[in-house]
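> predicted coordinates and the sequence they were generated for:
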Amino acid sequence: MKSLVIANGSMDDYDFYKNIIKENYDCIICADGASNHAYNMNITPDIIIGDLDSIDDKVKKHFIDKNIEFNKFPSKKDKTDTEICIDYAIDIGSKKIDFIGVLGNRMDHSLANINILYSLLKKGIKSRIINENNEIYITDNKIQITGKKGDIVSVVPIYSDVLGVTLKGLEYPLNNYNLKFSASIGVSNIMLDDKCEISLKSGCVLVIKSRD
């Protein structure tokens, strides 16, 4: 099962996101005020989850009239609305989870949401974050990225040094390279074709395909 979680972060180009949502998702989950984004894109979610304090009244009525399920949680809780949406996605059997609207001006929320990719990785769930300029993945083993020639791909170590990094299909390849935590050597590589491969022996990296 493949689910989409829509959060209430920055989403400027609704046409871009509507094209993303045209992909075959089994379940679309809105985190609280993200239902405003869904309404503006004429997207109907399967469920709206959160404390429901950020939804415009007309949007709430619109989705109530469409018999969309609401799952209300207290405003004071130990998890963000996005995390509660993830719990729901896992409970219904999602093996792949995409996220939109999880990045924005609030750096604390953005970093916390990026870190969520790590917890999903450890649960064996494939995930990615998408916005108008970036696709963010995570791996502790091997990943293949698809795109087009000239796309920018960065490999960023997180949490610790990364051992045995090999990059294929990129302008600046690496072979069994030990990439130190906070090193910038993996930033702004360039795809040579429509796919590239990143593998490592130990550690964990974010893989970010970027558009200027």
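In hand now; what should we look at?

> going forward, measure contacts between C-alpha atoms and count neighbours the same way
Will do.

> check which helix or strand covers residue 114.
Here residue 114 sits within helix 107-122, counting by DSSP states H and E.

> list the buried residues in that helix.
For helix 107-122, the neighbour count (16 or more other C-alpha atoms under 10 Å) marks 109, 110, 113, 114, 116, 117, 118, 120, 121 as buried.

> and the two most separated of the residues you listed?
Farthest apart among the buried residues of helix 107-122 by C-alpha to C-alpha are 109 and 121. That separation is 19.1 Å.

> now the residue minimising distance to the centre of the chain: which helix or strand?
Nearest to the mean C-alpha position of the chain, counting by C-alpha atoms, centre = their mean, stands residue 129 at 1.8 Å. Using DSSP H and E, the element containing residue 129 is strand 126-130.

> please enumerate the strands of the protein.
Counting by DSSP state E, the chain has strands at residues 2-6, 27-31, 47-50, 69-72, 96-100, 126-130, 134-139, 142-146, 152-157, 162-168, 174-179, 189-190, 195-199, 205-210.

> for residue 78, find the nearest of these.
Between residue 78 and the strands of the chain, the shortest separation by C-alpha to C-alpha is 12.2 Å, and it involves strand 47-50.

> what is the closest one packed up against?
strand 27-31, strand 69-72, helix 81-91 (3 or more C-alpha pairs under 8 Å, 6 or more residues apart in numbering; DSSP states H and E).

> check the offset of the second one from the chain's centre.
By that I understand strand 69-72. Relative to the chain's own centre, strand 69-72 is displaced by 22 Å; criterion: C-alpha atoms, centre = their mean, to the nearest Å.

> can you get me the start-to-end distance on stretch 91-102?
Terminal residues of stretch 91-102 are spaced 21 Å apart (C-alpha to C-alpha, to the nearest Å).

> same question for stretch 203-212.
End-to-end distance of stretch 203-212 (C-alpha to C-alpha): 28 Å.

> and that stretch, how far from the chain's centre?
Distance of stretch 203-212 from its chain centroid, counting by C-alpha atoms, centre = their mean, is 11 Å.

> before we move on, what about stretch 57-73?
In terms of C-alpha atoms, centre = their mean, the centre of stretch 57-73 is found 24 Å from the chain centre.

> got the contact list for it?
35, 36, 39, 44, 45, 46, 47, 48, 49, 50, 51, 52 (C-alpha atoms under 8 Å, 6 or more residues apart in numbering).

> give me the buried positions along that stretch.
Across stretch 57-73, burial judged by 16+ other C-alpha under 10 Å covers 59, 60, 63, 70.

> so which of the contacts of stretch 57-73 comes closest to residue 168?
Using C-alpha to C-alpha, residue 45 is the member of these that sits closest to residue 168, with 38.3 Å.

> against that first model, consider the following:
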Amino acid sequence: MELMSYSSTFLLPTIPPSPTYALVVLNQSLPRFAPLLWKHAQLRLCADGGANRVYDDMPLLLPHESAFDVRKRYKPDVIKGDMDSIRKEVLEFYANMGTKIIDESDDQDTTDLHKCVAYICDWAPDLDKSNLCILVAGALGGRFDHEIGNINVLCRFSTIRIILISDDCLIHLLPRTHRHEIHIQPTIEGPHCGLIPIGMPSGSTTTTGLQWDLGEYFLSHKASKCLLLLGRPKRTSLENTCLLPTVAYHLLLFFPS
């Protein structure tokens, strides 16, 4: 069974050359480390009203700089969506700055996040998808139906590493078609983590690197698990599973560029 690896090195000030990161900003408050995610990403998209968040919130995260200079520096490459949330002055500002605007108001069958993920996959057709990781800021919090819609995108693009990020934790999907290794960054992650079966029972789940490891454990919507990382492990492995793991941050320093 093929291995999928995950690491949160994007939360560190310097990162290895792999994987290739793309960033999608949704219409929720930016995490305090959003400038760090922006720095590490090679492609930055705003999903519709996510552009309002970049325009409004980035200057607040960098209060010692002029708002105009911050907005010029943190200019999205693409704004994509049905354009029902972005403010007119924000759209005009970024359009004048050279941002690519893609109006898909005729498509009401997919969410703005779905549209952005599809764009990223088309943007990198020759890139090995195992080397691509999509970071989604503003994916958690706010309306619950929006959160569930974002999780649905994880399931629709299950072969792509997509990480939903908030100020407090991160979520991604572990499809049962692969074995999984999660490389923990012990200076910023843990000790709490959770395993939540999604869509169907997980069958037989086996883990290593947790305080209470699971050995061929059956998980269903009636029995998710809240667990602890053991002794700040460098790696946690999971097999035979279709789960949403959640990992909390215990310390997260912001390193401005």
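Thanks, I have the structure now. Not measured: the values here are computed from a predicted model.

> need the TM-score between these chains.
Laid over one another, the chains give 0.86 as their TM-score (TM-score structural alignment, normalised by the length of structure 1), with 205 aligned residues with a C-alpha RMSD of 2.1 Å.

> re earlier: the aligned partner of the residue nearest to the centre of structure 1 in structure 2: what's it in contact with?
Counting by TM-score structural alignment, residue 129 of structure 1 corresponds to residue 164 in structure 2. For residue 164 of structure 2, the contact set (C-alpha under 8 Å, 6+ apart) comprises 135, 136, 137, 138, 139, 140, 150, 170, 171, 172.

> repeat for residue 179 of structure 1
With contacts defined as C-alpha under 8 Å, 6+ apart, residue 179 of structure 1 is in contact with 157, 161, 162, 163, 164, 165, 185.

> 7 Å instead, please
Residue 179 of structure 1 makes contacts with 161, 162, 163, 165, as judged by C-alpha atoms under 7 Å, 6 or more residues apart in numbering.

> overlap between the contacts of residue 164 of structure 2 and structure 1?
Counting by both residues aligned by TM-score structural alignment, their matches' C-alpha atoms under 8 Å, the members of the contacts of residue 164 of structure 2 that carry over to structure 1 are 135, 136, 137, 139, 170, 171, 172.

> tabulate those (JSON lines), appending neighbour count.
Shown next, in JSON lines, are these (neighbours: other C-alpha atoms under 10 Å):
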{"residue": "135", "neighbour count": "24"}
{"residue": "136", "neighbour count": "26"}
{"residue": "137", "neighbour count": "27"}
{"residue": "139", "neighbour count": "27"}
{"residue": "170", "neighbour count": "23"}
{"residue": "171", "neighbour count": "23"}
{"residue": "172", "neighbour count": "21"}
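
> pick out whichever of the residues you listed sits closest to residue 192 of structure 2.
Out of these, the member with the shortest distance to residue 192 of structure 2 (by C-alpha to C-alpha) is residue 170, at 11.5 Å.

> residue 2 of structure 1 contacts residue 95, correct?
Yes. Using C-alpha atoms under 7 Å, residue 2 of structure 1 is in contact with residue 95, at 6.1 Å.

> these two: who's more crowded?
Ranked by neighbour count (other C-alpha atoms under 10 Å), residue 2 of structure 1 and residue 95 place residue 2 first, with 19 against 16.

> alignment lookup: the more buried one to structure 2.
Under the alignment (TM-score structural alignment), residue 2 of structure 1 maps onto residue 21 of structure 2.

> pretty sure that match is touching residue 42, no?
Yes. Counting by C-alpha under 7 Å, residue 21 of structure 2 sits close enough to residue 42 to count as a contact (5.9 Å).

> between the two ends of stretch 156-170 of structure 1, how far is it?
Length of stretch 156-170 of structure 1, first residue to last, C-alpha to C-alpha: 15 Å.

> read off where that stretch ends up in structure 2.
So stretch 156-170 of structure 1 sits over residues 196-210 in structure 2, by TM-score structural alignment.

> show residues contacting the matching stretch.
Stretch 196-210 of structure 2 has contacts (C-alpha under 7 Å, 6+ apart) with 213-221, 224-225, 228-230, 233, 235-245.

> so what's the aligned residue in structure 2 for residue 33 of structure 1 closest to, chain neighbours aside?
Residue pairing (TM-score structural alignment): residue 33 of structure 1 is matched to residue 49 of structure 2. Leaving aside its chain neighbours, residue 49 of structure 2 sits nearest to residue 86 (4.3 Å; criterion: C-alpha to C-alpha, 6 or more residues apart in numbering).

> what about the one you found, distance to residue 104 of structure 2?
According to C-alpha to C-alpha, residue 86 of structure 2 stands 13 Å off from residue 104 of structure 2.

> about what we covered before: between the contacts of residue 164 of structure 2, which sits nearest residue 184 of structure 2?
Distances from these to residue 184 of structure 2 were compared by C-alpha to C-alpha; the smallest belongs to residue 170, at 12.1 Å.

> tell me the contacts of the closest one?
Contact partners of residue 170 of structure 2, counting by C-alpha under 7 Å, 6+ apart, are 163, 164, 246, 247, 248.

> just the closest of these to residue 57 of structure 2, please.
residue 164 (18.6 Å).

> the closest one and residue 51 of structure 2, how far apart?
Taken as C-alpha to C-alpha, the span from residue 164 of structure 2 to residue 51 of structure 2 is 17 Å.

> report how many residues lie close to the residue lying closest to residue 136 of structure 1 once chain neighbours are set aside.
Computed as C-alpha to C-alpha, 6+ apart, the closest residue to residue 136 of structure 1 that is not its neighbour in sequence is residue 208, at 4.5 Å. Residue 208 of structure 1 has 23 neighbouring residues, counting by other C-alpha under 10 Å.

> and residue 208 of structure 1, what pairs with it in structure 2?
Under the alignment (TM-score structural alignment), residue 208 of structure 1 pairs with residue 246 of structure 2.

> got the contact list for that match?
By C-alpha under 7 Å, 6+ apart, residue 246 of structure 2 lies in contact with 169, 170, 171, 193, 194, 195.

> how about a cut-off of 8 Å?
169, 170, 171, 172, 193, 194, 195.

> state the distance from the nearest residue to the last one once chain neighbours are set aside to residue 151 of structure 2.
Going back to what we said before, that points to residue 195 of structure 2. Of all residues not flanking residue 195 of structure 2 in the chain, residue 245 sits nearest, at 4.6 Å (C-alpha to C-alpha, 6+ apart). As judged by C-alpha to C-alpha, residue 245 of structure 2 and residue 151 of structure 2 stand 12 Å apart.
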